[in-house]
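Visitor: Pasted the sequence and its predicted model underneath.
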Amino acid sequence: MFGYWGLWGLVWGISFGLRFWGLGRFEELVFDEVYFAKFAWNYLQNIPFFDGHPPLGKYIIALGIKLTGFYPWGYRWLNALVGSFIPVLAGLVTYELNRRKWLALIAGYLVATDGLLLVESRYALINVHLIALGLLGQWLVLRRSGWGGVCLGASVAVKWNGLAYWLGGVLAAWKLRWRGWTILISLTLVPLLVYILVWLPHLAQNPGMDLFTLHRQILGVHTRLGAGSDVHPYCSTWWSWPLMLRPMSYYYQNQDGWITSVQAMGNPFLWWLVLVAVLASLPQFIRRNCPWVLQFALGNYLMNLLPWALVKRCIFIYHYLPALVFGCIALAWWVETLWQTGERKLAIVALMVPGVGLGFWLPIYLGLPLRLPFWQWRFWFPSWI
């Protein structure tokens, strides 16, 4: 019924539809929209302010507001559009690793089934821009395009943890035998220049502040944030993210026994399968005898996860999302391997289970009203609430 491109259209169409359906449902600012949507508006109104992150993510939100207005749909729609393409970008990266189109499709499908990526795409938050620009930059590097450095620098200009995407891009270029001077210019100097240029409008709007002092203040904010539930009830440890022990609540309302909530929670079935795939891949990765696609996926997964072990401040489960995308690529490799080795029933189950999980938890991703018992059925552990 569907050819290869038809299936890709289905994956992107579902991804697009889920992000835009009822996008303006909540009239009030949700979670960190109280910061990022307002900061974006401040740029449009030339109001000075301080922010603990680089400015590019807010510029993008401001563009959406500029085009449509400052109201819920207006400051969310561009995030939803960018987020809908993250599964496609994951598929493009996967295809460049080994030119196997079905593996690319499986990876894109798995990324499209995640709930936390869906939630982050539906509000004026900035993680989707970090991920989209990072994946785009790495895809361009894999295609041996010098433009990858522009996107990798832009990813860091959304959040500093975009440095993991940059490092992954540099290591990929080294693996692909880029010339040393090309890496120096295209993947070191160009990203640095892009990062600095992104700051110029912010500095012009906030006179009397130089780039060095501003970065020192931002670093101070993050180091003083502290850690533990006494700082924030949804603080979580980096090692707990793959197990999905402590998701977050972005919105909650109880009206006459109807619960409306938005839970920043991954698709449990997908996340647990990704963890299994990562653990199964580690022996090959350590022995350095795994194929390039698995080496790339697992290397980037670890580069996006392990540095958080060094962070002493309060951190949250959404910091796992950049690593998760690469975990989905590793899981896709295992699913395809199962299919090719004759374990087709197991491969089909591994493909179906994340889709079932997305459907089951979809009401608390989209903020659909549920009766209390049906809402409680979706919270399997006390730490999920």
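Guide: Sure thing, it's come through.

Visitor: drop to CA atoms for contacts and neighbour counts, all remaining ones
Guide: Fine.

Visitor: Contacts made by the helix or strand that contains Cys328 with the rest, please.
Guide: Using DSSP states H and E, Cys328 sits within helix 321-340. Residues outside helix 321-340 that contact it (Cα atoms under 8 Å, 6 or more residues apart in numbering) are 90, 94, 103-104, 106-107, 110-111, 116-117, 131, 271, 273-275, 277-278, 281, 293-294, 297-298, 300-305, 344, 346-347, 350-351.

Visitor: Stretch 242-257 too?
Guide: With contacts defined as Cα under 8 Å, 6+ apart, stretch 242-257 is touched by 30-31, 234-236, 240, 259-266, 268, 271-272, 274-275, 317, 320, 367, 371-372, 383-385.

Visitor: May I see the ChimeraX selection of the buried members of these?
Guide: Buried residues among the contacts of stretch 242-257 (16 or more other Cα atoms under 10 Å), as a ChimeraX selection:
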select :30,234,235,236,259,260,261,262,263,264,265,266,268,271,272,274,275,317,320,367,384
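
Visitor: Now, the contacts of stretch 242-257 that are in helices?
Guide: Residues of the contacts of stretch 242-257 located in helices (DSSP state H): Pro268, Trp271, Trp272, Val274, Leu275, Leu372.

Visitor: tell me, how many neighbours does the closest residue to Ala350 other than its chain neighbours end up with?
Guide: Residue nearest to Ala350 in three dimensions, not counting chain neighbours: Val335, with 6.8 Å by Cα to Cα, 6 or more residues apart in numbering. With neighbours defined by other Cα atoms under 10 Å, the count for Val335 comes to 23.

Visitor: try this one side by side with the last:
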Amino acid sequence: MRGSVLWGWIGPLLVTLFGGILRFMQLGHPNAVVFDETYYMKDAYSLITHGVEHVTIKKADEAVMAGNTDIFQSCAPQELEKCASYVVHPPLGKWMIGAGEWIFGLNPFGWRFAAALIGTLSILVLARVARRMTRSTLLGCFAGLLLALDGLHFVLSRTALLDIFLMFWVLAAFACLVVDRDQARERLATWYEQSPITAQGPSLGIRWWRIAAGVCLAFAMSVKWSGLAFLVAFAAMSLAWDYGARRALGLRQPYVGAFNKDVPQATLAFGLVPFVTYMLTWIGWFATDSGYGRNWDQATSTGNPLFFLVDSMRSWIQYQWQVFTFHSGLQTPHNYMSEPWSWPLLLRPVAFYYEGKKGGCGAGNCSEAVLGVGTPVIWFGAVAALVALIAWYVSSRDWRAGAVLLSYAMGWLPWFYFAIADNRTMFLFYAIPMVPFMVLAITLCAGLIIGPATPTATGAMPTRRTVGAAVVGAFALLALINFWWLQPVLTGELITYTEWKARMLFENRWI
């Protein structure tokens, strides 16, 4: 890794600080329950209060905004099942939201705190992984800046929905695997230089970064089941890297070596570790008697610990099946639903919040809006970058292009099946796991445009590098201007109706 280790941290941290300030500034505004916060902020508070999700009283939103935290339906001890709320997502994301409520209280700042923190940390993770992939601190900071300026990432970082947590754990898993790839190749190179050569090569010992990736992928699935697609894809990608590393070393049996030396530990990292971790996130459901479908009385009826375990697992599996069938049949129409093939072009964003007001903004008609939409300069630039990456990968088989394309595809293509075969209700913000890989695609292309750092004989940089740096810098400036223009309709700022309407890029589809 060329360049200063110190600046390799200071640069990304400064970009992260910038993104964090944007996300935490007036985080409690709008002082209202925004979009699906109505589900998750209450489920989160129930988790930290009761260990499982409970049914709330009618008009719970109004009670919360009035400062009343006694919002759960009361049940007699013999009627605990009536308190159980049927929820269709695993609990981890709601536990994370609940942590903010536990610290800051049941209020908009409290239930949005975790999303803002995780959104901010994702900027740092992306900047560092981009630096590792490009071997450039400058390009790492460029990637972090673009993520900080993306509108959809910004809005989800300021809203108590689950998707920002899914995106973070997917990105963290990807970052762990990139580090694992570097370390595995370093160990192979050291063995090649110091040990007698064998046909299959060595065992690489415990690969903690790959195990960490398995934990992160389990956390992703523990937020939303769509994390499963990334588990399968990342496992295949990591093993492909192992095969490629042994083949690049010139071993006579690289594939047999990878199968014998790498697959067993990969099975641990991508099989056993995710399963155990996923089950641990359900500990509240297993440990309490009032979870949906828990059947506690039946599980404890014999006093036999083995029967308790078996019956509890049976109830849990039945519950998971009910959730699966719910998602498979989710076809409720919504004004802001969209098809996945429209997502890259931002054809149908989601209005998270809108309130028209009379006066207060210097005009007769005023608006406060939170629109869940990406920054067009970044998203449209990513479309071009992804096309370029396809050509790059076909021509060079560069692992970085392949990894980014695969990760982007896992965040996008599975939704095509649900759209075609299931006619499922979907929204643009489901695309948030794609966003870090869109930014990485732009960053890799920026590296190609700038070119390698090879000074001429006189010590000056070639013209191509100067022009390339100017092009990349201009793109970053355009993204900043575009985000600044959209910012009033991303944060619920009080503006005139005319100013709000002027920011609707595709008027018939954005309104």
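Guide: Good, I have the coordinates. The model shown is predicted, which means the values in this text are computed figures rather than measured ones.

Visitor: Overlay them and tell me the TM-score.
Guide: Superposed pair, TM-score by TM-score structural alignment, normalised by the length of structure 1: 0.93. Supporting alignment: 380 aligned residues with a Cα RMSD of 1.9 Å.

Visitor: so where do the helices sit in the stretch 51-200 of structure 2?
Guide: Along the stretch 51-200 of structure 2, counting by DSSP state H, counting those that start in this stretch, helices occupy 60-65, 92-104, 108-134, 137-148, 151-156, 163-194.

Visitor: quick one, the last one and helix 92-104 angle?
Guide: So the one you mean is helix 163-194 of structure 2. Between helix 163-194 of structure 2 and helix 92-104, the angle comes out at 110 degrees (axes from the mean of the first three to the mean of the last three Cα atoms, to 10 degrees).

Visitor: how about helix 163-194 of structure 2: buried residues?
Guide: 163-178, 180-181, 184-185, 188, 191-192.

Visitor: The second one too?
Guide: Along helix 92-104 of structure 2, these residues count as buried under the neighbour rule (16+ other Cα under 10 Å): Leu92, Gly93, Lys94, Trp95, Met96, Ile97, Gly98, Ala99, Gly100, Glu101, Trp102.

Visitor: cool, and the fourth one?
Guide: Neighbour-count burial for helix 137-148 of structure 2, counted by 16+ other Cα under 10 Å, picks out Thr137, Leu138, Leu139, Gly140, Cys141, Phe142, Ala143, Gly144, Leu145, Leu146, Leu147, Ala148.

Visitor: From Pro254 of structure 2, how far off is the aligned partner of Ala330 of structure 1 in structure 2?
Guide: Following TM-score structural alignment, the counterpart assigned to Ala330 of structure 1 within structure 2 is Ala441. Noted for Ala441 of structure 2: a distance of 30 Å to Pro254 of structure 2, by Cα to Cα, to the nearest Å.

Visitor: Which one of the two is surrounded by more residues?
Guide: Legend: neighbour count by other Cα under 10 Å for Ala441 of structure 2 and Pro254, higher for Ala441 (29 against 21).

Visitor: Which residue ranges of the stretch 251-385 of structure 1 form strands?
Guide: 258-264, 370-371 (DSSP state E, counting those that start in this stretch).

Visitor: Switch those strands over to JSON lines; also include distance to Tyr35 of structure 1.
Guide: As requested, the strands of the stretch 251-385 of structure 1 are exported to JSON lines (distance: least, Cα to Cα, whole Å):
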{"stretch": "strand 258-264", "distance to Tyr35 of structure 1": "17"}
{"stretch": "strand 370-371", "distance to Tyr35 of structure 1": "29"}
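
Visitor: Please identify which of those strands is closest to Leu171 of structure 1.
Guide: strand 258-264 (31.8 Å; Cα to Cα).

Visitor: what does the closest one correspond to over in structure 2?
Guide: Strand 258-264 of structure 1 covers residues 366-372 of structure 2 once aligned (TM-score structural alignment).

Visitor: coming back round to it: report the buried residues of the helix holding Cys328 of structure 1.
Guide: Neighbour-count burial for helix 321-340 of structure 1 [16+ other Cα under 10 Å]: 321-336, 338.
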